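[1] okay, structure incoming, though there's no sequence with it:
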């Protein structure tokens, strides 16, 4: 299938500590000793450290490490735990939530739990109660999406959701919101509740979630078909409309561009946030770097060839 033709007007930057974070993430990969060596080599080739440097170009070195640990973690976690029975998912989700709440009882049970706990400890100097409440809610949203996805994906016969169902489920199972919320720490600005709840901020967060996950769908459609995964925009469109893959692909591109156009319109009439306006602008610029950096990473990535 032809590669997506997606373009953003947002600037793309690379963190100055690119080499260090690539090395750190590759070292982290080697600690996942249950993963066969050839698969670990493929993970290194995908360069998740580069993804971190692309989506967080302004993160300080002390924040790059936990961010890199988490970015790698969620890709491995999704591949490892996604196919498991619901009962297993519920159990591990409970342990991860306990870690987020400060309970380290399970922190040494499995390397997946160890890295999740370690990243949380590394972030602890920057965490506030308000931020933590949002962060936990983001992870629970993702965990809920994994459970709901079980009725569609990883079946002997794939059952595709409707486009309407997909819109709700993909936002959850995409797991983007914890990484959006990390941008508050990187910006050094925990959004006050009244700003966080503002419709413009919520639409900006939703835009990042949609554009990042839909970019993944466009680049990974062949890979996900092979893995019997149903939560892919192109596949869902093709199934519901009964059209060709090329037509479904073009429709997905069009939907992506409509979301992008709506966001550009929003930014053209962006509200004034008073005394916080400059800091909100910094935060929003970090979200836009996430969008452009994510696309830059997918381009020519061997994981999605």
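    Yep, that arrived. In this text the structure is predicted, and so the values were computed from the model without any measurement.
[2] for the rest of this, base every contact and every neighbour count on C-alpha atoms.
    Will do.
[3] secondary structure class for residue 260?
    Per DSSP: H, G, I helix; E, B strand; the rest coil, the local secondary structure of residue 260 is helix.
[4] and it, how many neighbours?
    Look at residue 260: counted by other CA atoms under 10 Å, it has 18 neighbours.
[5] residue 207 is in contact with that one, correct?
    Yes - with contact defined as CA atoms under 8 Å, residue 260 reaches residue 207; the gap is 7.4 Å.
[6] and the strands in the stretch 201-305 of the chain?
    For the stretch 201-305 of the chain, strands defined by DSSP state E, counting those that start in this stretch do not occur.
[7] where's the closest residue to residue 51 other than its chain neighbours relative to residue 215, distance?
    For residue 51, ignoring the flanking residues on the chain, the nearest one in space by CA to CA, 6 or more residues apart in numbering is residue 297 at 5.6 Å. Going from residue 297 to residue 215 by CA to CA, to the nearest Å gives 11 Å.
[8] the two: which has the busier surroundings?
    When residue 297 and residue 215 are compared for neighbours, residue 215 comes out ahead with 21 against 18, by other CA under 10 Å.
[9] what sits closest to residue 243 if chain neighbours are left out?
    Using CA to CA, 6+ apart and skipping residues adjacent in sequence, the residue nearest residue 243 is residue 237, 7.9 Å away.
[10] that neighbour and residue 221, how far apart?
    Counting by CA to CA, the gap between residue 237 and residue 221 amounts to 12 Å.
[11] can you check residue 34 too?
    Applying CA to CA, one obtains 27 Å for the distance of residue 34 from residue 221.
[12] do residue 120 as well
    Counting by CA to CA - residue 120 and residue 221 are separated by 32 Å.
[13] presented hereafter is structure B, for comparison with structure A:
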């Protein structure tokens, strides 16, 4: 592994630095201690070293209003911890949690005895409503989170719980990862970050949906490359594009990495091309162009976080081993 050179994705558009990147470092520590202790003391200890509060600020660097950014930070924390904690949960448990999450994101307040994950979700929803985000947008992000669990996390579960290593085809991999990377609901955060909800008919336009899909794929590849050292030592991880390419084409890991970057760069070129040739979305042309620009900033900003935030999330002392219903193992 020491000799393996893992490439870093790059982008042809400028990367912007957030002026408030460090603003939530202390606040999120209280969230961990209050609402995320259901994960285990060891997990909380590791989360506090991961700089996850900066992900939202790196990916939405033009949002400088602290009150607008706070629910975005909450979201990146709770979707990340959800994925870590429930990754190996049985399907019947995931269905129950999925349905409860949808209820809370749509407006139901959690009970005092429920896990703190729901409290963070309810807090974010209330902050968005105070900001003036419309109900159709609340329904959008809630539905996309529901789909993230249903068509993403739950579709990965059979591969991760299999007693033998089974890989999806490359085509199947991309269908699942479009959802399981969590970027469809996370991409919805562009709207409150800009304090403008993209109208439903524009959001549903095939070009906007393709751009969101490309964002999912770019973040997926970034994540797979960043987590590759961690996943090479785990026994349950088959949903990494490098492993999928190796299995499908019977190639070396070096060849799989080169093919990964070729695929990545094709997605980047398509995103740039679509941005340059958007159809007429009048009277919201300016807002839609700005929205697409921020889709691109999300992609480059996430890679910027991997490269420069100094997170321990993908290092031995920082990463979380998913063991739903158990204490995380000491490493």
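    Nice, I can see it. Predicted, not measured: the structure shown is a model, and the values here were computed from it.
[14] wait, what's in contact with the residue nearest to residue 243 of structure 1?
    Taking CA atoms under 8 Å, 6 or more residues apart in numbering as the contact definition, residue 237 of structure 1 lies against 163, 243, 248, 251-252.
[15] that one maps to what in structure 2?
    For residue 237 of structure 1, the aligned position in structure 2 is occupied by residue 245, per TM-score structural alignment.
[16] helix, strand or coil for residue 9 of structure 1?
    Secondary structure of residue 9 of structure 1, per three-state DSSP, is coil.
[17] counterpart of it in structure 2?
    Applying TM-score structural alignment, one finds that residue 9 of structure 1 aligns to residue 12 in structure 2.
[18] what sits against that match?
    So residue 12 of structure 2 contacts nothing (CA under 8 Å, 6+ apart).
[19] report the central residue of structure 1.
    With distances taken as CA atoms, centre = their mean, residue 176 lies nearest the centre of structure 1, 3.2 Å away.
[20] how about the nearest residue to that one, chain neighbours excluded?
    Once its chain neighbours are removed from consideration, residue 176 of structure 1 has its nearest residue in residue 209; the separation is 5.6 Å (CA to CA, 6+ apart).
[21] return the residues in contact with the aligned partner of residue 176 of structure 1 in structure 2.
    Residue mapping for residue 176 of structure 1 onto structure 2 gives residue 183, with TM-score structural alignment as the criterion. The contact partners of residue 183 of structure 2, taken as CA under 8 Å, 6+ apart, are 212, 215-216, 219.
[22] go on, residue 115 of structure 1?
    Neighbour list for residue 115 of structure 1: 69-70, 73 [criterion: CA under 8 Å, 6+ apart].
[23] so which of these is the closest to residue 55 of structure 1?
    Closest to residue 55 of structure 1 out of the contacts of residue 115 of structure 1 is residue 70 (12.8 Å), distances taken as CA to CA.
[24] which position in structure 2 pairs with the closest one?
    Looks like residue 70 of structure 1 aligns to residue 75 there (TM-score structural alignment).
[25] can you check residue 219 of structure 1 too?
    Residue 219 of structure 1 maps onto residue 226 in structure 2, by TM-score structural alignment.
[26] that match touches residue 314, doesn't it?
    Yes - counting by CA under 8 Å, residue 314 is a contact partner of residue 226 of structure 2 at 6.8 Å.
[27] all helices of the stretch 151-300 of structure 1, in order?
    Taking DSSP state H, counting those that start in this stretch as the test, the helices found in the stretch 151-300 of structure 1 are 163-173, 177-187, 193-196, 199-226, 233-241, 245-268, 277-298.
[28] between those, which one is closest to residue 13 of structure 1.
    Relative to residue 13 of structure 1, the nearest member of the helices of the stretch 151-300 of structure 1 by CA to CA is helix 277-298, separated by 7.2 Å.
[29] what are the buried residues along that closest one?
    By 16 or more other CA atoms under 10 Å, the buried positions in helix 277-298 of structure 1 come out as 279-280, 282-298.
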